[in-house]
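Engineer: Dropping a prediction and its sequence here:
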Amino acid sequence: MTSLKALLAKPFARQIQKRVNKWASNPLATQQKVFEKLISSATSTVFGQDHDFISINSYEDFVKRVPIRDYEALRPYVDRVVQGEENVLWKGKPIYFAKTSGTTSGSKYIPITKESMPSHTEAARNAILMYVAETGNTSFVNGKMIFLQGSPILEEKNGIKLGRLSGIVAHYVPKYLQKNRMPSWETNCIEDWETKVEAIVDETINEDMSIISGIPSWVQMYFERLQQRTNKKIGDIFKNFNLFIFGGVNYEPYRAKFENLIGRKVDSIELYPASEGFFAFQDKQNKKGMLLQLNSGIFYEFVKAEKFFDDNPKRITLKDVELGVNYVMIISTNAGLWAYNIGDTVQFTSLKPYRVIVSGRIKHYISAFGEHVIAKEVEQAIQEATNNDSSVLVSEFTVAPQINPSEGLPYHEWFIEFENEIENLDMLAKHIDNSLQNQNSYYKDLIQGKVLQPLKITPVKKGGFKGYMKLVGKLGGQNKMPRLSNDRKIADTLHNSNFVI
């Protein structure tokens, strides 16, 4: 028998679908309206006065007055907000700070305002309802739903609550979902990830789970614990599990592993949430890419990634984007971020409507598990480790993620070519790993939460990197060995070509 909740879900889904289609089919007008509202709302703020918002009458005016900034460049304004000052980047004060890891500045405090908060919650809801409207599937609404996320316990700084974004969002789960939502509040508050996973397994193993949501690397760990406990496939443990919702990292490296763990295929919905805003969600099961959220208080600009580090690169709006081009995404938001570079690169898969995929980060990085490790961090880590032991001489190195090791947890694999013979590789690896954890709180959380094991060093033969560069036709000239990559192309070539010891 169909439940009342399932019956009500379909008309609600159709209503949301109409609303979404209305702005998605009028993208440029929708973005223009967002742009005008943002400028008029912030004219009397400190930032608005500093950048002469009152005389901005067009996008061209905005480009002339407001340069692209990253967090470091915007930080003088953010620091004033953190100290409790009003009307700095946006009218009044934020209601939250989403605390994230900075690559050069320690913790970052991303403001969330009463105007921006709804977009963080409504987009995820709309993603599910668009799925219902498309497929007619409401079977999952009566089952239990799990959202693997950070602790909802919030701190306070100068009267403003702060925490991880997922912990903040946990306070906004609608009442009609509370009864079906797992894990319990108490379990969600457990800080240690390994302890938390065991508690989640205890709570869910005998439940009728129908929706499972989270970052793939974290969900994989949950699935593996369930399988260890029961010796069954996830699809056999949860017979009505038929919808997987994910975001945060590229799912493709995990897809085969997940289908093996589950034992069957399930529908999935990809989300593109960030502390700075909820940018996109998958609106169609049979279309590549996620629908860019144009009606959520976010104004988008784009710069071609290959031109981004040029002097004064050209900034464009939606009307000028092209399919398949790698763009750095720049945002201005009703949380007070202005021409802000979040560091992500996107490519458009559709222009009617505007759909995107996340293609990476503008700089070399590793983020196979959401850790956002950059070149500066790995270089500093190896420098600190060799400074600690002057007998260690490194001639070259590169780093890659090992997502599916033959045993144990995933890890970062460091390929290092030494000038001399090293007696204690384990000690060196420990020093490098400690330095990386000290620099990058995301990485530290993953190590401490037992999602990753500490890094492993694979020694490269003398001349091995030179052999690699020659093999790929990049020996000499201005070509440099990439310090790190988010896939295993280089790693696999080093292994397969016998450049490693």
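Structural biologist: Nice, thanks for sending it over. Numbers count the residues shown, from 1 in each chain.
Engineer: contacts and neighbour counts: CA atoms only from here.
Structural biologist: OK.
Engineer: And the longest strand seen in the chain, what does it pack against?
Structural biologist: Counting residues, the longest strand found in the chain (DSSP state E) is strand 340-351. Counting contacts by 3 or more CA pairs under 8 Å, 6 or more residues apart in numbering; DSSP states H and E, strand 340-351 packs against strand 327-333, strand 354-361.
Engineer: Packing partners of the first one?
Structural biologist: Strand 327-333 makes packing contacts with strand 298-304, strand 340-351 when contacts are defined by 3+ CA pairs under 8 Å, 6+ apart.
Engineer: again, only using 10 Å
Structural biologist: In terms of contacts (3 or more CA pairs under 10 Å, 6 or more residues apart in numbering; DSSP states H and E), strand 327-333 is packed against helix 27-41, strand 277-281, strand 298-304, strand 340-351, strand 354-361.
Engineer: Most tightly packed of those?
Structural biologist: Most buried of the helices and strands packed on strand 327-333 by mean neighbour count (mean count of other CA atoms under 10 Å) is strand 277-281; its value is a mean of 25.
Engineer: Could you check how far it is from the centre of its chain?
Structural biologist: Between the centre of strand 277-281 and the centre of its host chain there is 11 Å, according to CA atoms, centre = their mean, to the nearest Å.
Engineer: one more structure, for comparison:
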Amino acid sequence: MLDMLIREGSNTLFGKDHGFKDIKSYVDFKKHVPVRDYEALKPYVEKMLEGKPDILWKGVPAYFAKTSGTTSGTKYIPISNESKYSHFNSARNSTLAYVHETGKSDFLDGNLIFLSGSPELDETAGVKTGRLSGISNHLVPGYLRTNQKPSYETNCIEDWEEKLERIIDETLQANMTLISGIPPWAQMYFDRIQTRTGKKIKDVFPNFSVFVYGGVNFEPYRAKLFDSIGKKIDSIETYPASEGFIAYQDSQYAEGLLLLLNNGMFYEFIPTEEYFNENPTRLSIEEVELGKNYALIINSNAGLWGYSIGDTVKFVSKDPYRLVVTGRIKHFISAFGEHVIGEEVEKAMKFTIEKFPETELVEFTVAPQVTPPAGLPHHEWFIEFSNSPKDLEAFRLELDTNLRKLNVYYDDLIGGNILRTLKISALRKNSFIDYMKSQGKLGGQNKVPRLSNDRKIADELVKFIS
């Protein structure tokens, strides 16, 4: 795969700048092409935004996927003619893998809904530009259009709450069999249906049997989602990104997501503890180890070279290569040297809820409190419960104990009286919806970061403490 990418990219501006014609091996490649994030790649992207061809990939992009960045403002991720169909085809293949393994295919005869952003596209230097979910909508083949919900007109509504009401209007009497979307927004869809009908989703959509999701860890949402549905159904996890479709769940029984090795991408992996080093170790797929956290780097047929997408992954199988997404490389708490990551807070919450099974979550996020009004510094967990634990103090202590078991540095800080045990700030109903609305990020593919090393989100959420 790398040889093909180098050959195709050798006559681009980037290829010439980085001596692609002299690259004969992966060792050569690492010497010529440094790891970059979007900010470092931006000078090349800006030339593409001016309409110049042959910059990162041959010709001009088929699309630009717009996504928000924390340091770069709006990011424009190129999607080439070679890479564009992999986005839809991979989503299709995840469904076909499910049918092949389970033998269940009746759901394909019903209505399918994809809760996504608007398919209306703008133009940038003659290139169609929009959110990835909107671009993907244009790649859906005709044979699926007759079963697809909502209508194009409804999908184009920008206001999420207005759009959601219209989606419900169109789907309430439909034979919904597959629903796809980010879990918190699917939950919002279910909640609104229940408010209208007073019924569980299984009684509104009796043939609903498959839920497809991606973008966030499903575990914190699972209990409430299935309670809203009223029965357990099969689910398929996917790992799409604007930069490429990376993996999907190919089995209902095996752990992890199948890494797509034939999707026009050559992957590299950096051990997370080395990521911020000047010269971190870069590994190819053959060199990864099970159970180790890596930052994911991609080189793609859309012209992304040594590109850090910001995610961390861990392999659970090498035959075939299956992984789980463990968090974001820049989403961690290390205000006191503990380096707590997303995987750890999500596992701590999962284990705690197993001990308090009455508890149902809407959403949560975690931030450090370095200078509290009184007492020692601590981690503050902002949690919106749909059903609170019977004993919140016991829940808090169990949550803290579980995090201590998962992160030895956090445990040392608590044991050494550098930090006190975590604080839970319970939020009123619809707090995260109202917060996302206030940020202009309600619905679509937007999601709340699970944790952060500052209090930008926390300082907004304190307004919603119940």
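Structural biologist: Looks like it arrived, so ask away. These numbers were taken from a predicted model, which means no experiment stands behind them.
Engineer: so can I have a markdown table of the helices and strands packed on strand 340-351 of structure 1 showing distance to residue 261 of structure 1?
Structural biologist: A markdown table is the format used below for those (distance: least, CA to CA, whole Å):
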| stretch | distance to residue 261 of structure 1 |
| --- | --- |
| strand 327-333 | 35 |
| strand 354-361 | 25 |
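Engineer: Out of those strands, which is closest to residue 406 of structure 1?
Structural biologist: strand 354-361 (26.6 Å; CA to CA).
Engineer: and the closest one, how far from structure 2 on average?
Structural biologist: Compared with structure 2 after the fit, strand 354-361 of structure 1 shows a mean deviation of 0.5 Å (mean CA distance after the TM-score superposition for structure 1).
Engineer: what stretch of structure 2 does that strand fall on?
Structural biologist: Mapped onto structure 2 using TM-score structural alignment, strand 354-361 of structure 1 spans residues 321-328.
Engineer: Give the aligned equivalent of residue 325 of structure 1 in structure 2.
Structural biologist: Match for residue 325 of structure 1 (TM-score structural alignment): residue 292.
Engineer: so how far is residue 451 of structure 1 from the aligned partner of residue 105 of structure 2 in structure 1?
Structural biologist: Correspondence of residue 105 of structure 2 to structure 1, assessed by TM-score structural alignment: residue 138. Distance, residue 138 of structure 1 to residue 451 of structure 1, using CA to CA, to the nearest Å: 33 Å.
Engineer: Quick check: longest helix in structure 1 by residues?
Structural biologist: Criterion DSSP state H: the longest helix present in structure 1 is helix 4-24.
Engineer: got the buried residues for that helix?
Structural biologist: Within helix 4-24 of structure 1, the residues that count as buried by 16 or more other CA atoms under 10 Å are 6, 9, 10, 13, 14, 16, 17, 20, 23, 24.
Engineer: Which strands or helices does that helix pack on?
Structural biologist: helix 27-41, helix 117-135, strand 290-292.
Engineer: would you turn those into CSV with distance to residue 397 of structure 1?
Structural biologist: Listed next are the helices and strands packed on helix 4-24 of structure 1 as CSV, based on distance: least, CA to CA, whole Å:
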stretch, distance to residue 397 of structure 1
helix 27-41, 45
helix 117-135, 40
strand 290-292, 36
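Engineer: how near is residue 341 of structure 1 to residue 147 of structure 1?
Structural biologist: Counting by CA to CA - residue 341 of structure 1 and residue 147 of structure 1 are separated by 28 Å.
Engineer: residues in contact with residue 118 of structure 2?
Structural biologist: If you count contacts by CA atoms under 10 Å, 6 or more residues apart in numbering, residue 118 of structure 2 has them with 130-135, 137, 152-160, 163, 444.
Engineer: which secondary structure element contains it?
Structural biologist: Per DSSP states H and E: residue 118 of structure 2 is located in neither a helix nor a strand.
Engineer: what does it align to in structure 1?
Structural biologist: Using TM-score structural alignment, residue 118 of structure 2 sits opposite residue 151 in structure 1.
Engineer: One more: residue 89 of structure 2?
Structural biologist: Residue 89 of structure 2 maps onto residue 122 in structure 1, by TM-score structural alignment.
Engineer: repeat for residue 213 of structure 2
Structural biologist: Here residue 213 of structure 2 is matched to residue 246 in structure 1, going by TM-score structural alignment.
Engineer: what's the answer for residue 260 of structure 2, then?
Structural biologist: Match for residue 260 of structure 2 (TM-score structural alignment): residue 293.
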